[in-house]
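Asks: next comes the sequence, and after it the predicted model I'd like to discuss.
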Amino acid sequence: MDTAATGLTFRDAIDADVDVLVALIESAYRGEASRAGWTTEADILEGQRTDPEGVLEVIKSPDSRLLTVWREGRPVACCQLEHRGDHAYFGMFAVSPGEQGAGLGKLVLAEAERQARETWAVTEMHMTVISVREDLIAWYERRGYRRTGRMTPFPYGDERFGIPRRDDLRFELLVKELH
């Protein structure tokens, strides 16, 4: 997809994109740079959000793709789409902190839903969100996602997912029907 009016280009990630995408994802969630946007997890998690191996795994997986959004030769957003039978999983969503709050995230989410529906004929999109991220969950609810109350534990002790700053973290499943 090319949206000339906004100067954005959507495409699937390739191996050569890994390092810039890791930097984008880290900037949206971790450290001081992430505080420029509203999606930061810096108050609840330290350490890394992802690594080159994790990003490459998404790119290489046959049932997965990493949708990227580019403006003027640099990535400004990305998200993982994974085909899981009758539904798709949405993850690894990142919007550059300087681009947040202007509607780009909403545009990317809508395009991800459209592509999942058209490519895999799925009827639902699933995602997991850290349950204490009430502002983020509310953002998804405004876009049609519903809380299920189904929780899975946070992987405490696995620093690939970050170093928790609190002991009450868990993931909640959010679901949206795709029409």
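Replies: Great, that's in hand. Numbers count the residues shown, from 1 in each chain.
Asks: C-alpha only now, for contacts and for neighbours.
Replies: Noted.
Asks: what about the longest helix in the chain?
Replies: Longest helix in the chain, counting residues (DSSP state H): helix 104-120.
Asks: so which bits of that helix are buried?
Replies: L104, G105, V108, L109, A112, E113, A116, R117, W120 (16 or more other C-alpha atoms under 10 Å).
Asks: determine the set of other helices and strands touching the helix or strand just after it.
Replies: Counting by DSSP states H and E, the element after helix 104-120 in chain order, helix or strand, is strand 124-130. Under the contact criterion of 3 or more C-alpha pairs under 8 Å, 6 or more residues apart in numbering; DSSP states H and E, strand 124-130 touches strand 87-95, strand 170-177.
Asks: alongside the first one, take a look at this:
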Amino acid sequence: MDTVTPQDTDRIAYRDAVEDDVPVLVPLVESAYRGDSSRAGWTTEADILQGKRTDEKEVRAVISTPGSRLMVMERDGEIVACCQLEHRGDVAYFGMFAVRPELQGAGLGRRIIEEAERRVREIWGVSEMHMTVISVREELVAWYERRGYRRTGRMTPYPHGDERFGIPQRDGLQFELLVKPLV
């Protein structure tokens, strides 16, 4: 597995996504979560959800909506990760987080989430980051907990029957709110 070395620091850049990035971002997000390609990484949802994770319309909306941005991480000029950041008053929402499956476990996810937290503090002056995670994704929740996020126990039902969110392969799926103070 690739690891990020000190030399990689010069090769990595962050920026906000633009319309021209959409054809790269949709397959990136899809590959990190759904289908056989997602199985190359550890963030796959392929066993609990089928269907699409996102589409061009949704990605364009994140890019173009005021108070929302899609931050990308580039390595050697190539997009390798992304995350959605949304300003919600005193907090920011973190979502649509994806790292190319073959690069997962190399430290890029940790780096982009740290940059996202730094940016929302600096740009929006928020005091807390929020995200929702499918509660049965214990390994993923544990990864976020190691980065300072805490489980709240606040659940919202998975939108069964709405194929925009994927087709559940089991009953009882729900989202749990995770929060992290940004001090």
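Replies: Here it is on my side, so go on. Keep in mind the model is a prediction, meaning the values are calculated, not measured.
Asks: so after superposing, what's the score?
Replies: Once superposed, chain against chain, the TM-score is 0.96 (TM-score structural alignment, normalised by the length of structure 1); 177 aligned residues with a C-alpha RMSD of 1.1 Å.
Asks: hang on, the earlier thing: for the helices and strands packed on strand 124-130 of structure 1, which one sits closest to V58 of structure 1?
Replies: strand 87-95 (9.3 Å; C-alpha to C-alpha).
Asks: could you tell me the angle between the closest one and strand 170-177?
Replies: Taking axes from the mean of the first three to the mean of the last three C-alpha atoms, to 10 degrees, strand 87-95 of structure 1 and strand 170-177 form an angle of 110 degrees between their directions.
Asks: from the chain's centroid, how far away is strand 87-95 of structure 1?
Replies: Chain-centre distance of strand 87-95 of structure 1: 4 Å, with C-alpha atoms, centre = their mean, to the nearest Å.
Asks: with stretch 29-40 of structure 1 instead?
Replies: That offset, for stretch 29-40 of structure 1, works out to 14 Å (C-alpha atoms, centre = their mean).
Asks: what is the longest strand of structure 2 by residue count?
Replies: Using DSSP state E to define each element, structure 2 has its longest strand at strand 78-88.
Asks: pull up the aligned stretch in structure 1 for it.
Replies: Aligning strand 78-88 of structure 2 against structure 1 (TM-score structural alignment) gives residues 74-84.
Asks: and for stretch 41-53 of structure 2?
Replies: With TM-score structural alignment applied, stretch 41-53 of structure 2 matches the range 37-49 in structure 1.
Asks: the match of strand 78-88 of structure 2 vs structure 2, average offset?
Replies: Stretch 74-84 of structure 1: mean distance to aligned residues in structure 2 after superposition is 0.5 Å, counting by mean C-alpha distance after the TM-score superposition for structure 1.
Asks: so how many other residues sit close to I25 of structure 1?
Replies: 26 (other C-alpha atoms under 10 Å).
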